[in-house]
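Colleague: Test case, fold it:
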Amino acid sequence: MNFKEISIGEKMTDSLSKRESKGYLVRVDANRKLTIDLRGPAGQDFDLYIKHNEEASTLNWDYKRVTTKADEIITIEPTSAGSYYILVYAYRGSGQFSLSTEVPIQDVEIVPSQQIKGTLTASKEALYYLIKTKEGQKITLDLNGPLDADFDLYVRYGERPTNINYDFKSYSGSSKEKIIIDKAKRGSYFIMVYSYRGSGEFTLSALPLEEAETVELIITSKEKLRTKYGQAELGQIEAKIADYINALGTAGIIAKLAYVDDAASLSPYGLSPVASDSPEKIKELIDSLEGKLNPRHILILGGPSIIPFFSLTNPAGFDGDRIVHSDSPYASRDSDYLIPERSLGRLPDAKESELPFFLSLLSAAASRVRRADKVSFGMTANVWTDASQAVYVSIKNAGEILELSPPVRHGDLPVARLNRKGYFYFNLHGGEDTANWYGQEGSSYPVAFTPENIQDAELRNAVVCCEACYGANIVDKGVDEALSLKFLARDAACFVGSTKIAYGPIEAPSTEADLLVLKFFERIKEGQTFGDAFMKAKQDFARECLAARSRLDMTEKKTLIEFVLFADPSSKMEEA
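Modeller: The predicted structure is shown next:
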């Protein structure tokens, strides 16, 4: 049988008598999507048979479409390079039919170390590809085409390039082109191979993507540290910071220290000092430094007396908090600070008389070892038992119980009950002017946990999450005046808590503070760094809330901005 060649995109008409067959063929490149569409007369029965690189018949086919109608469609994806032989067969009836073929212009994905072959059949023709990248990766694309042609290479982020609109281009008068993107954005880069002149086969390859250097940006205020502690003490702090930077370097992380009010530390980036008491100006500086350094993590050194919290309007209205102390805007790349985009944490200091506390935090961060036992301690107000169990299950092991207050009070907890726990979870009441946390049953609010409970406890490298109102309130607080600081003083690696009044449900499912803490524990258990786990927990929280009702309510917005992370964001828990 004679198989007539037809072109991609061509629609041709022909006719068949009863039991007659007619053949056609179409040539296609590899990795395409080929659609073959047969349209026959009503009331008749025409069938479709396809064979790759060999004549098709009703007995010899790779693809077939046989129904009781005369309209048949076959889609082949991905195609193999070569010829597809098409047989149209009149099983019943006769009449005129149309046959069309289509290969949509598609973007074929390239993966690292892959070499793709393609063919440009004429001048001014183009083929399209894409490569997916992570933030900061290095991309190297190599094009090799025929010696007697001139093929060009164009790349554009997020959408297809043209020879007019592109982000990167390489055209040399030959068909050998290369494009290197040193710091890619996260997403997809679209690639066009374009024939300026000539035709022929080419290869396009992507070298293995190189991971960007991991950079941690350290933000603090030299003048405020000097004023608070003194010049000699500033020297001690800077020595500890230097140890920490060296430790990061040993771990493969490049640390960049920026004093917000020190020209010498900012001039290498072409930036000037800003007011150290203005969180808005400090955020603008962080935004500018991010553009220069592309940091993977951002660490704020010092409490609010050194680098201030933002004082945000309370989205929950009149619940007793006029403002909300927050680090959320620092973790955002724009003015919409509800959902973070940066891995950011804070290592706070305490009162001016408690410099050893701050130095000890820096020393612990420099150790880089965050290994703790895979055991937990959990405590909740009795009234929230059901809701708390739904969170505690993410960290507890068989046999571990959630302590209920009441009946349990702070004096009922021997230090052995707290020693060497890797995870701590608290869902208790707190107050703005007290260091204690409280239980509840009915109208009874017994003292459940105090700084004295952990005065002698072995808490090294523990991860602590607390849902208590004001659990992370450290404004004008000393170590013994805030349990968050006390946990850090006892060598806990991480503390997550709320700076203001927090919200949560009485029973499952988890919402508000319960949901955020649950998501944080889940991310920590995945092996995420503290900063990444906190950022992704807030993203997970927002995603679930929006999926439930397409918006964030007032208390959900407050939850997102009032919870803060006191930890080195580049460090992570390693379960012993």
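
Colleague: going forward, measure contacts between C-alpha atoms and count neighbours the same way
Modeller: Fine.

Colleague: Which residue is the nearest non-sequential neighbour of Ser100?
Modeller: Lys11 (4.3 Å; Cα to Cα, 6 or more residues apart in numbering).

Colleague: One more, please, to line up against the first structure:
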Amino acid sequence: MLDDPRSSQTAISRGTLIQILGSALSHQKNVFGRQAALKWLGAYPGDLGIKLYLAKFFAAEKNWQKAIELVNDLLKSDPEFLEAYQFLGHLPVSASEKLLSQASQFALGGKGVQKNMLPVWSPALHAVQKAIIQNKVDDASQMVFRILSLKQDNALINVYHLKTVYLNQDTNTVQKLADLYHSTWPEAIQFKMVLAEELLEMGDEERAVNLLHECVAQDASGQVARRWWGDQHVFLPLWPDKLEIVLDLQVPNEVAFDLGWNRLPEGDPNTNYAINFDEFEENSSRNKRKSFIQSDTGKQVSKEFARLANKLKKDANTKIDGRFPVYVILTTKTGLIKQYGEQTYQIIFQVLRHIQLLVQSKPGWDSVLFIPDDPQSQTKFNTAALNIIDPWKIKSSLLELDNSLLKRGEKIGALLIVGNDEVVPFHRLPNPTDDVDNEVLSDNPYSNLDSNYFVPDWPVGRIMGENGADAGILIQQLRSMVKYHSQPKSIRMVWARIFSSFSALMRPANLSGIGYSASVWKLSSYATFRPIAETKKVFISPALKNQFLKQSDLMNNDLVYFNLHGLQDHGEWYGQRDYLDPSGIDYPLAVAPEDLVANGRAPKIVFTEACYGGHMFNKYENNSIGLKYLSLGVPVFIGSTCTSYGSISSPLIAADLLANLFWKNVREGNTSGEAFMRAKISLVQQMTTRQGYLDGEDQKTLIQFIFYGDPFFAYEPNNLVNRRLPILAKPSKVKTICDVDHGNGNGLVIDEEIISQVKLKLKPYLPGIEQATVKLNKMQVGVDSTYKGVPSASENIRLIKDRYVVTLQNLVQLGRKKYTHTARVTIDSKGKMIKMVVSK
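Modeller: Just a heads-up that it's a prediction; the model follows:
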């Protein structure tokens, strides 16, 4: 009798899970079976056999589209998967697809197919298979060439062609042929495995190891490797030696009975109720294949792969909750109609439906159009429609949606917000720093399930239009998304990265990018943008003698980074003179909306650290650089809604650190939304490690930057190598502290000597510091519960000893406007400067 996992947290093996799934199918316990399969695939997303079971549960629930998509995806990964062909033949597919599945079944030795109804290549390929098993390789080779003269565009035929060449041990030919077929069938595991083995023999270990990483990720149980190389191949240490999970689901009584977890009913106690669970334990267990491993080099490096295997298994065992992700498109009907009118709402609705269907058609993801104030939309999810457009109520609706998705084995995986502040309001969050901003407008609370809005659970993007009733810029962005998601090759690369689970380094290469920085911050800007471009690609304001930034440069580079000053009510961004620069204007104009001119090209991603760089509320494209970029076709724009802060020296902090982490993740091949989410999580991890907490600048940085665009957009230049990355663990608890204004009448006395030292340190970065106002605040734990609109605010405010923040503010002239330049310095009771930031 198998151990009953229901009574404890006992882990179950893959074999036990297959017993459970087989029993669930036979008893039509489809919801349980689907959830159990999804739970397993959450830990081992590349288990081909369990994916086939999942397809069977989808079919049992009449979800034919998902079942067919999943089986076709399996056959792309493993063109020799006999059981998948057999199941496909029972699904409602076209006559040509059914014939192809029957032909492939017969070629692989499947039973029950009429030979005279099949295309000529099918029985011929079956003869090739038999010849290989009988070690008649020359005969097999001749037959394959005859088959290729009849049909070439078939992955299964190509697999057997490669196999015959492989068995002749012609290394050079094998490598070329494997490379050719890998480029033709990039998802097929067989071509990756053979190419990796040959590359090892030729000395290209880096590429070989990367290919083998992909094979392990795609085929968690190693069924393809065992079929090709035998049960004890030398690369076996790369695969996990034990596959198991804790199945914390309620097991139906019928299934528990089949597995001996319930008492037997009345009757013969000797009756055997066990079922056969070997359905997918591969043909090698029923029909032992000859080991195909040939390479001496492969044997020599087996110890090295054992070392790599330990790392791979550690990465692969990263747990997620096992639910399929859903791309949620969020908007409000009331808000869209109020801003644009009923007719325009219907146009927007149809485009959103198109995007939903495009995303829904991709393997591995579902998509829903969620309109929380539309009763018709809410009926589908059994949630109540909102009668008031409020950000916290919309967040509550998202939680209800996630609970509804849970019942069908799904979860929110990414969120696209469509509309301005009037349509889907930004959250008004308390400002954790004592500066000129009364509040922080943020989308962060929409990114998670709990009250910890600093750390996201999923990527969030927003499609924003300009002020007024003209929806042109908004609709243009949505139609660009339709075009992007209609490109199959690009999207395949997106899904591959979203399911990524292994880490690797990027090949050193400069990408198509430029930076534009205030001179006073050039050193931190060089460090921030280093993952993308070398120092000479970061332009300075005021300009260096040997630099000249052309207007077209702002449009002709794929990745654009700004580290300039910005204003809330004006569209221009300004540089700042370094104190070592020649005399001149302290804050010269650097870029304005009119400098961005359409020329048939547009950047792919723009990230600005400028204060108010993402503040697009009540603005138009002619007075907002962000809106101007979006109107010219930029897919992703990231900027701050209020005063942002950055470093004046190493290490990078605040906005500089966030931008640097974002560019690193873009370079590593993430989708832009995932790169932004990972950057935030990494910032929390790094600053918590450095300080033990997140201070006001850290917190403000995490909540003030808005991602405008599609979170699934991926930058895919030819020289960027897409990698599989580990899932970042979200910190379970985040310790936050901030500073509060106690004034000087509250016992806080400013030591003039300390203030003099602070001013001396800041003088190169804060012109006119002698006239700056100075404020001293104590640090505190907790948020003032009187702050309006924040349900999670705490009354338990506790002051921290030995930590103070000195805030200096100086009113300076930017063009014809006044700007409050702010610096913040954290000190201890002895006056030691711990941290220093300046506003952008």
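
Colleague: picking up where we left off before, give the contact list for the residue nearest to Ser100 of the first structure.
Modeller: When contacts are counted by Cα atoms under 8 Å, 6 or more residues apart in numbering, Lys11 of the first structure touches 98-101.

Colleague: Repeat that for Phe707 of the second structure.
Modeller: Residues near Phe707 of the second structure by Cα under 8 Å, 6+ apart: 460-462, 636-639, 673, 676.

Colleague: And for Leu217 of the first structure?
Modeller: 255-258, 295-299 are the contacts of Leu217 of the first structure under Cα under 8 Å, 6+ apart.

Colleague: CSV please, covering these and showing distance to Ser332 of the first structure and neighbour count.
Modeller: CSV is the format used below for the contacts of Leu217 of the first structure (distance: Cα to Cα, whole Å; neighbours: other Cα atoms under 10 Å):
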residue, distance to Ser332 of the first structure, neighbour count
Ala255, 20, 22
Lys256, 19, 16
Leu257, 20, 17
Ala258, 18, 23
Pro295, 13, 24
Arg296, 13, 23
His297, 12, 25
Ile298, 11, 26
Leu299, 14, 23
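
Colleague: Now for the residues you listed: which two are most distant?
Modeller: Greatest spacing in these, by Cα to Cα: Ala258 and Arg296 (15.1 Å).

Colleague: what's the counterpart of Glu97 of the second structure in the first structure?
Modeller: In the first structure, nothing lines up with Glu97 of the second structure, judged by TM-score structural alignment.

Colleague: now Glu97 of the second structure: how far from Leu74 of the second structure?
Modeller: For Glu97 of the second structure, the distance to Leu74 of the second structure equals 15 Å [Cα to Cα, to the nearest Å].

Colleague: between those two, who's got more neighbours?
Modeller: Under the criterion of other Cα atoms under 10 Å, the comparison of Glu97 of the second structure against Leu74 puts Leu74 first, with 26 against 14.

Colleague: Remind me which helix or strand that one belongs to.
Modeller: Assigned by DSSP states H and E, Leu74 of the second structure belongs to helix 64-77.

Colleague: count of residues packed around Val274 of the first structure?
Modeller: Val274 of the first structure has 20 neighbours, counted by other Cα under 10 Å.

Colleague: Sticking with the aligned partner of it in the second structure, tell me its helix or strand.
Modeller: Taking TM-score structural alignment, Val274 of the first structure has Leu386 as its aligned residue in the second structure. Following DSSP H and E, there is no helix or strand that holds Leu386 of the second structure.

Colleague: Now the residue mapped onto Asn246 of the first structure from the second structure. Nearest residue, chain neighbours left out?
Modeller: Superposed on the second structure with TM-score structural alignment, Asn246 of the first structure falls opposite Leu357. Leaving aside its chain neighbours, Leu357 of the second structure sits nearest to Ser367 (7.3 Å; criterion: Cα to Cα, 6+ apart).

Colleague: Check the secondary structure at the one you found for me.
Modeller: Secondary structure state of Ser367 of the second structure, per DSSP: H, G, I helix; E, B strand; the rest coil, is strand.

Colleague: list the contacts for the aligned residue in the first structure for it?
Modeller: Matched by TM-score structural alignment, Ser367 of the second structure corresponds to Ala255 in the first structure. Counting by Cα under 8 Å, 6+ apart, Ala255 of the first structure touches 215-218, 245, 248-249.
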